[in-house]
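*Asks:* below are the sequence and a predicted model; questions follow.
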Amino acid sequence: MPVDVIQSVKLDDEKNALILLDQTLLPNEKVFLELTKVEGIWDAIYELKVRGAPAIGIAAAYGVYLGTKMSKAENYDQLYEDFKKVKDYFATSRPTAVNLFWALDRMEARFKKEAGKTAVEVKQALKEEADLIRAEDEKVCEAIGRYALSLLKPGMGLLTHCNAGTIATAKYGTALAPIYLGQQQGYNFKVYADETRPLLQGARLTAWELQEAGVDVTLICDNMASIVMKEGKIQAVLVGCDRVAANGDAANKIGTSGVAILAKHYNIPFYVCAPLSTVDLNCNTGADIHIELRPGEEITKKWYEKPMAPEGVKTYNPAFDVTDNELITAIITENGIAYPPYTESLPKMFKKE
């Protein structure tokens, strides 16, 4: 069965525009934004109109290309000054997602590689690099899906948290990639999607895209994960991530660590699907990962016609948490499956490149 793939991030070079699926409007509206200004692209990243670590990286790469393309600089050095301003600006949009910085640094490395060339030639090189980042991500997701599928059996019940699907990447997704590949091969997985408070990426996005693809998907509230595990409905947990530390600690959407603790209690394997661009060997442990705090209004009134909390109540709204490596059964990358101890297995994944 073919997978109905939605390309959530793409470049329209003729219009000098980045085309983004506005994920904040799903599942009720499927709207593609046509963004021609760097401020609009920055806002789309910050406001989660584009989200998912790989998709953020792709959007940032195209964003820095378009911002540099608009420069009127006539030589390499002047163009680099303009490029750096755009790059540094995008770096302020989402502090936790390592793919953002990975993509921006890769664009800068390509810029420097073109030293001595004309401004026109450098701009074209930046476009080529951004296109490569998108194309490579598609291959990465498929490879992660194949490795993850090797750990699963037909008919399994799978739990996932947040959204690590095709709309969060170039294609297939990370944690959802084995589900899509399994769908093509008749595995008939039964997927349970946590709603993922407070932004409901599981309810609005994962449930939506899996249903669109014909996957058997059941939506549950975040606090229902324990009972479906206890009832024997779940045989494996698959999640994506925004950053993996050198010791295997993994930052993902808030609530992921709680799911991992439950999986450990019920003896259910907990798999993190992580492109190597998300693995940060310079980050020693999860304690070194910056956790983004978001506005309290997301908790108190974002999804309600009227506020559902007392006016003026204090809120604490971290967007991510860190799952300790001891709770992670394996980290699945495009170059293979890393098992504990991760300080030894993760570096070996890079050596396969």
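*Replies:* Here it is on my side, so go on.
*Asks:* going forward, measure contacts between C-alpha atoms and count neighbours the same way
*Replies:* OK.
*Asks:* please, where are all the helices along the stretch 101-250 of the chain?
*Replies:* Here the stretch 101-250 of the chain has its helices, by DSSP state H, counting those that start in this stretch, at 119-149, 177-184, 201, 207-212, 225-230.
*Asks:* wait, which of those is closest to Ala319?
*Replies:* helix 201 (11.8 Å; CA to CA).
*Asks:* before we move on, the earlier item: among the helices of the stretch 101-250 of the chain, which comes closest to Tyr316?
*Replies:* helix 201 (18.8 Å).
*Asks:* now the helices of the stretch 101-250 of the chain in CSV, with distance to Leu104 and mean neighbour count?
*Replies:* What follows is those, written out as CSV (distance: least, CA to CA, whole Å; neighbours: other CA atoms under 10 Å):
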stretch, distance to Leu104, mean neighbour count
helix 119-149, 10, 20
helix 177-184, 25, 24
helix 201, 25, 24
helix 207-212, 28, 19
helix 225-230, 37, 17
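*Asks:* I figured Gly240 hits Ile254, correct?
*Replies:* No - taking contacts as CA atoms under 8 Å, Gly240 lies outside contact range of Ile254: 12.0 Å.
*Asks:* so those two - more neighbours on which side?
*Replies:* Counted by other CA atoms under 10 Å, Gly240 and Ile254 do not tie: Gly240 has more neighbours, with 31 against 21.
*Asks:* residues contacting the more buried one?
*Replies:* 163-164, 174-175, 252, 272-274 (CA atoms under 8 Å, 6 or more residues apart in numbering).
*Asks:* considering those residues, which possesses the most neighbours?
*Replies:* Top of the contacts of Gly240 by neighbour number is Thr174, holding 37 neighbours under the definition other CA under 10 Å.
*Asks:* from Lys230, how far out is that residue?
*Replies:* To Lys230, Thr174 is 26 Å away according to CA to CA, to the nearest Å.
*Asks:* go on, Cys162?
*Replies:* According to CA to CA, Cys162 stands 21 Å off from Lys230.
*Asks:* now Leu238
*Replies:* 17 Å.
*Asks:* this is the comparison structure:
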Amino acid sequence: MVSPQENSVSAIEWRDDSLWLLDQRLLPLEEVWLQHQDVDAVVASIRDMVVRGAPAIGITAAYGVVIAARNRRNEDAYHWLDLVQQDIDALAASRPTAVNLFWALDQMRRALARLSDDEDPVVQLLREAKSIHEADLAANHTMGKLGAGLIAQYNMPARGVITHCNTGSLATGGYGTALGVIRSAWEQKLIDRVFAGETRPWWQGARLTAWELTKDAIPTTLMADSVAASLMQQGSISWVIVGADRITANGDVANKIGTYSLAVLAKHHGVRFMVAAPTTTFDMELSNGRDIPIEERGPEEVVAVKGHRLAPENVDVYNPVFDVTPAELIDAIVTEQGVVERPSLAGIAQLMEKPALH
């Protein structure tokens, strides 16, 4: 396993018997770590986007279960398991779209069910949470290699790539999904430049992706989201590479709002479109993207920036956090279990039957 501490950038750490989260709302201007010692604080940090990114949310929730077990055992030695289940329900309700959250909580429920009497249950649960964290990092490195191999295979004439939102170490256990592919491709000299969309309304591209890539000295150009079409028209882009928050059985992908627009533009301009996500992001119980619950957030995120209002009072606001990109617009989905090109029901089912490559 690769240790999470091997990354130049990290956002989730377990130290001093506490969960520490890098407050991503303040980046890149401030680097502030918040200590979490109760479940309510973990729920609030997921809900309020102190931590964001589907894999990172799942990892955070897993550590939240450890905190729940420790606190509930101290509170009620006889009924603590029932109380922990209530805390798991609260963690599950923190955000509705990222399926990694529910996968990680299911893993922790299984760990609770198989607790042995010969070891402290908190120690056993912490081992499981750290395993989830380390496995995500290892999966990201595998995806990076596979995605870079796909870029090399198609040898597109343009050497620029577009990415959207943040899919790097900040959004995962480390290295990143789409940014992991980009990091690996840069190391292999397969790309020359990354164009990062600013990603309104939370500016994850401007604040987080640009910060991560410049830390790694990868040539990065920040652009308004609406610039993508012009860049593709100029022939500057070979790939759009994004992550995912949920992928259905047929290969439809829910990701940060604006992803669908990029997929439509890529199809029109002959630019290839790649999704990089671990298999924990797949929801095989949903047949297609129409069934994915799409989170909506409040109007203040759209009408104001850092408390400064830009829009008129009383204007209506529509603020969905995600959109759904149909499988037919996706050239490849890269996972730690392999690559599915031109994703379909059959292709996704075959992928999910494979063992992990890392």
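*Replies:* Perfect, thanks for sending it. In this text the structure is predicted, and so the values were computed from the model without any measurement.
*Asks:* any idea what the TM-score is?
*Replies:* For this chain pair, the superposition-based TM-score is 0.94 by TM-score structural alignment, normalised by the length of structure 1; 346 aligned residues with a CA RMSD of 1.8 Å.
*Asks:* turn the helices of the stretch 101-250 of structure 1 into JSON lines, including distance to Phe320 of structure 1.
*Replies:* What follows is these, written out as JSON lines (distance: least, CA to CA, whole Å):
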{"stretch": "helix 119-149", "distance to Phe320 of structure 1": "22"}
{"stretch": "helix 177-184", "distance to Phe320 of structure 1": "22"}
{"stretch": "helix 201", "distance to Phe320 of structure 1": "13"}
{"stretch": "helix 207-212", "distance to Phe320 of structure 1": "20"}
{"stretch": "helix 225-230", "distance to Phe320 of structure 1": "18"}
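*Asks:* alignment lookup: Cys316 of structure 2 to structure 1.
*Replies:* No, residue 316 of structure 2 isn't Cys; it's Asp. When structure 1 is aligned by TM-score structural alignment, Asp316 of structure 2 is paired with Lys314.
*Asks:* number of residues surrounding its match?
*Replies:* By other CA under 10 Å, the residues close to Lys314 of structure 1 number 9.
*Asks:* residue contacts, the closest residue to it other than its chain neighbours?
*Replies:* Spatial nearest neighbour of Lys314 of structure 1, chain neighbours left out: Gly296 (7.9 Å); criterion: CA to CA, 6 or more residues apart in numbering. Gly296 of structure 1 sits next to 314-317 when contact means CA under 8 Å, 6+ apart.
*Asks:* out of those residues, the closest to Ile179 of structure 1 would be?
*Replies:* The closest of the contacts of Gly296 of structure 1, once distances to Ile179 of structure 1 are taken by CA to CA, is Asn317, at 30.3 Å.
*Asks:* wait, that closest one touches Pro295, no?
*Replies:* Yes - the criterion here is CA under 8 Å, and Asn317 of structure 1 meets it with Pro295 at 6.7 Å.
*Asks:* which of these two has more neighbours?
*Replies:* Set Asn317 of structure 1 next to Pro295 and count neighbours by other CA under 10 Å: Asn317 wins out with 15 against 12.
*Asks:* number of nearby residues for the counterpart of Ala170 of structure 1 in structure 2?
*Replies:* Aligned by TM-score structural alignment, Ala170 of structure 1 pairs with Gly173 of structure 2. Applying other CA under 10 Å, we find 34 residues neighbouring Gly173 of structure 2.
*Asks:* and the closest residue to Gly173 of structure 2 other than its chain neighbours, how close does it get to Pro96 of structure 2?
*Replies:* Using CA to CA, 6+ apart and skipping residues adjacent in sequence, the residue nearest Gly173 of structure 2 is Leu137, 5.0 Å away. The gap separating Leu137 of structure 2 from Pro96 of structure 2 is 23 Å, by CA to CA.
*Asks:* next: Ala171 of structure 2.
*Replies:* Ala171 of structure 2 is 17 Å from Pro96 of structure 2, where distance means CA to CA.
*Asks:* quick one: which of those two has more around it?
*Replies:* Comparing Ala171 of structure 2 with Pro96 by other CA under 10 Å, the one with more neighbours is Ala171, at 27 against 15.
*Asks:* return the residues in contact with the more buried one.
*Replies:* 11, 51-57 are the contacts of Ala171 of structure 2 under CA under 8 Å, 6+ apart.
*Asks:* quick one: buried ones out of those?
*Replies:* 11, 51-57 (16 or more other CA atoms under 10 Å).
*Asks:* so which of the residues you listed are in helices?
*Replies:* Among those, the ones falling in helices (DSSP state H) are 54-57.
*Asks:* give me the number of residues near Met70 of structure 1?
*Replies:* Close neighbours of Met70 of structure 1, defined as other CA under 10 Å, add up to 14.
*Asks:* thinking again about what came up before, looking at the helices of the stretch 101-250 of structure 1, which is closest to Ile332 of structure 1?
*Replies:* From the helices of the stretch 101-250 of structure 1, taking CA to CA, the stretch that ends up closest is helix 119-149, at 6.3 Å.
*Asks:* tilt between the closest one and helix 177-184?
*Replies:* Relative orientation of helix 119-149 of structure 1 versus helix 177-184 (axes from the mean of the first three to the mean of the last three CA atoms, to 10 degrees): 70 degrees.
*Asks:* what do we get in structure 2 for the residue nearest to Lys314 of structure 1?
*Replies:* That one, Gly296 of structure 1, aligns with Pro299 by TM-score structural alignment.
*Asks:* mind listing what Val181 of structure 2 touches?
*Replies:* With CA under 8 Å, 6+ apart, Val181 of structure 2 has these contacts: 143-148, 276.
*Asks:* ugh, wrong one, Ala225 of structure 1
*Replies:* So Ala225 of structure 1 contacts 194, 259, 262 (CA under 8 Å, 6+ apart).
*Asks:* just confirm the last one is within a helix.
*Replies:* Yes - looking at Leu262 of structure 1 with DSSP: H, G, I helix; E, B strand; the rest coil, it is inside a helix.
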